[in-house]
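Enquirer: below are the sequence and a predicted model for it; my questions follow.
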Amino acid sequence: MSELKKTSMFGGAAIVLVVLALLTTPRRAEPDAFFDVGQTFFVDQDGSGFTDPNSATTLEVVEFDEDTAAAATFRVTNRNGLWTIPSHHDYPADGEERLANTAAGIIAITKDDFRSENVTDHESFGVIDPLDEGVSTLRGRGRRVTFKGASEQVLADLIIGDPVEGRPGYRFVRVPDQSRVYAARTDIGLSTQFNDWIETNLLGVERDDVKRVELNEYQVDERSGGVRRGGQFTVDWVERDTWTADDLPSGMEVDYVQMNLLVGGLMGLEIVGVRPKPEGLTGNLRQAFEARTVTQADLQTMQSRGFYPTQSGEMLSNEGELLVRTDLGVLYTLRFGEILYGSGNAIAIGDDTSDDEDTGAGENRYVLITAEFDADALPESPQPANRDFENKPEGQWTDADRENKEASDLHSQWERRTEDGRQRAEELSTRFASWYYVVSAGSYNRVHKTRDELLKAIEDEEPAEPPVQ
């Protein structure tokens, strides 16, 4: 064979090997696939789009529960200037600042890394739309986050999937109706916990506001309808870390530490769920019975939750009552009802079984709360004997004029405080009127106390040091 033929053969073989190598070597993604890496999702290149977090008036989060094979929706919205949680019986929300912060986090998300545009990869990335009924798999469904503005126009819509391995703070994300999947940093502080979106100090009290606490201890026997009375116990504030009570057992005193813990429990009463009251039970019970607006179904619902209205318009509850009076004369009554087992939405909003289960984890408690003004808390100060001082220069006042001026000032102060107390009680009464509250077991245990738990033995004073000889 000639050298020329040998060279031609080797050259041809080399070409074949090169072609085979090109055909069998794994291909990298085409550069065009990365055309939008680094861009934001909802702000356009010209600066238009979703740029103002305060323009968002609705947040909707949909999550998929693999155990129940159902999607659950959490929604917060501003309706006519009032923030509510439609997914939770339209309960009032304290959501404006939190929603704006979450919206700002969504606006800032960028397409940090392109990962795939193959639909078959969506399950492994956890970015299947939780609302997609055309997909049979229960796994791999993400959390869909939607922001809307006025007139319900969609400002942002994103599916947030599984964490990216080896990259803390990153998750796989996808825009619904698009196949492309990205890795993105998602530090948006998103919460769908009911108690993260409501007023945390439900009663609106501060530690120094509480001046009297009264325990009304009794239990209702659900089978016989009888009431086992345990007595009443009233504790009054004296000064910092000092409380007093009448009829204290010999050698006992009020334990100020336990009182401080109880007041702290009132300030941080943890609401984990709500149920709307029937229309006829949102106002005065006595008037409701007289007007015959209370139905048998209403009564059965109340009793199932541990509350027993009487024909006289009073209300009894399974585990007694706690009465709390403030320095403005606002008198709160907390009535403790039935245990409610469960967690999550079964507790937060209720379902077909949550009110009927009598075993399980999570011993929550139904509580009814009312507020009224107690005039006895603010005794009227004496009025001035006359107002002659009003017609004299201060330099011509007699001692009697000065006494009358002081009495007038004190009476005006009493009038202002009384009006403030009445208004505050009315506001709170309106806030509480429409709801059964569900509090956590821990919160219930902090505010539901017996007399013995609030007392302690008087500690002997240390003997004085003997005089030095």
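Expert: Great, that's in hand.
Enquirer: hey, let's count contacts and neighbours off CA atoms from now on
Expert: Will do.
Enquirer: and the residue most central in space within the chain, how far is that from residue 273?
Expert: In the chain, the C-alpha nearest the mean C-alpha coordinate belongs to residue 195, at 1.7 Å (C-alpha atoms, centre = their mean). In this view, residue 195 and residue 273 are 8 Å apart by C-alpha to C-alpha, to the nearest Å.
Enquirer: structure B:
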Amino acid sequence: MREKIVTLVFLVIAVGLAITAALVQPESTTHNLFDDQGQDFYPSFTDPLACKALEVVAYDEATATARPFKVEFRNRRWSLPSHFNYPADAQERLAKTAAALMDLKKESVRSDSVADHTSLGVIDPLDQKATSLTGRGKRVTLRDDKGGVLADFVLGKPVEGKAGYRYIRVPGQKRTYAVKTEADPSVSFEDWIETDLLKLTAPEIRKITVNSYSINEQLGQLDNVERTVLTKDKDKWTVSGRAAKKATLDAVTAALDTLRIVNVQPKPPALTQDLRAQEGIQLSVDSIMSLRQKGFFVTPTGQLLSNEGELIVETDKGLIYTLRFGEVAPGTPGAAADDKTAERRYLFITVSYNDDRASLYNDGDPSKVRVTGNRLARELSHRFADWYYVISGADFTKLRPRSKDL
């Protein structure tokens, strides 16, 4: 009898525990799932100006490759380490990006399952263990001046049915949130640099010389040589004694006014030094090889030629720009084989100030522009000496008009 009573007691206790577990467990699970909802992602990150570096990694599903990009403040200037430390125009843009990411809150928990990362687009693009080629997000990391992490996110897909929301995950954590944010840092080089490359405007341009030719590297000669000179007087362009075609000239001058670069390659230090010294290019082995690889050649007399011709532009400030067009640059986006506008090109730019041209374009009085022209020529020459620029195929086409179109 006593054994039956003991058994009954244990049975009652077991049933009670089972009921308690059934009642308590869902509450505990629910509590864990929403325990951080509404909190800041990085509560200690309170000053957007503390951000001194931005790292962004996007993922190209077509090529299954990660595309890293970085901008940082170092040696008292903003630069792009991902692009040979090219100078960046980044302070205002980075501050806005940092402020937008600093204020993010964990508004709505959407999943605690790794299995959902693909559909939500929050797989870390740097995760080499992940096997999926789809569903990878954009990794965004903000750092302070000592390299410490201020904030780190994987930005995923937009949330369906909720405008302005997207899925976000903290790298290394399973949980994914739906967060309201417009933050989407660009990995495009041209979005982070000074956009006014030539520092000129279309109305300033007074003369354009189109030297069209190609270099036959096998025979060592120029082919298809053609020279066209266009001049402007009282806002009217002429060529060979007749009025030039307005649409073509408008396209050329607008392209010069708004010329933007899409990438850069550094010149060898010796070549940069020669260009800054303005005493002619010394034919060092490094300089010769570098120039040839980009489509530029120095003749025995010291003349610099390019395998796709050149454009010489004169402005009313007395500046003379020479734009030399070289080889097709790598990294050209995929396009149809016959679409030449998709071919990015290397561009070699030099500039100088000429007092005679300044006098010609300023009623015989170059003093109006001499100081400004000289200063701008020095500033631009110093900048241009460092880099081979890369321009889009569309700009290349506009800047090499055919004579029949002028």
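Expert: Nice, I can see it. Every value quoted in this text rests on a predicted model; they were computed, and no experiment measured them.
Enquirer: hang on, residue 276 of structure 2 in a helix?
Expert: Yes: counting by DSSP: H, G, I helix; E, B strand; the rest coil, residue 276 of structure 2 is located in a helix.
Enquirer: list the residues that contact it.
Expert: Residue 276 of structure 2 makes contact with 381-382, 385 under the criterion C-alpha atoms under 8 Å, 6 or more residues apart in numbering.
Enquirer: check residue 378 of structure 2 too.
Expert: By C-alpha under 8 Å, 6+ apart, the neighbours of residue 378 of structure 2 are residue 352.
Enquirer: could you find the counterpart of it in structure 1?
Expert: Residue pairing (TM-score structural alignment): residue 378 of structure 2 is matched to residue 426 of structure 1.
Enquirer: what helix or strand is that match on?
Expert: helix 399-432 (DSSP states H and E).
Enquirer: now that helix, how far from the chain's geometric center?
Expert: Counting by C-alpha atoms, centre = their mean, to the nearest Å, helix 399-432 of structure 1 is centred 34 Å from the centre of its parent chain.
Enquirer: list the buried residues in it.
Expert: Residues of helix 399-432 of structure 1 classed as buried by neighbour count (16 or more other C-alpha atoms under 10 Å): 401, 403-405, 407-408, 410-411, 414, 417-418, 421-422, 424-425, 428-429, 431-432.
Enquirer: and residue 332 of structure 2, how many residues sit next to it?
Expert: Residue 332 of structure 2: 13 surrounding residues under other C-alpha atoms under 10 Å.
Enquirer: what does the residue nearest to the centre of structure 1 align to in structure 2?
Expert: Checking TM-score structural alignment: residue 195 of structure 1 goes with residue 190.
Enquirer: confirm the residue nearest to the centre of structure 1 sits in a strand?
Expert: No: secondary structure of residue 195 of structure 1 (three-state DSSP): helix, not part of a strand.
Enquirer: hang on, it packs against residue 274?
Expert: No: using C-alpha atoms under 8 Å, residue 195 of structure 1 is not in contact with residue 274, being 10.3 Å away.
Enquirer: for the residue nearest to the centre of structure 1, what are its contacts?
Expert: So residue 195 of structure 1 contacts 270-273 (C-alpha under 8 Å, 6+ apart).
Enquirer: buried members of these into ChimeraX, please.
Expert: Of the contacts of residue 195 of structure 1, the buried ones can be selected in ChimeraX as follows, counting by 16+ other C-alpha under 10 Å:
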select :270,271,272,273
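Enquirer: out of the contacts of residue 195 of structure 1, the closest to residue 133 of structure 1 would be?
Expert: residue 273 (29.1 Å; C-alpha to C-alpha).
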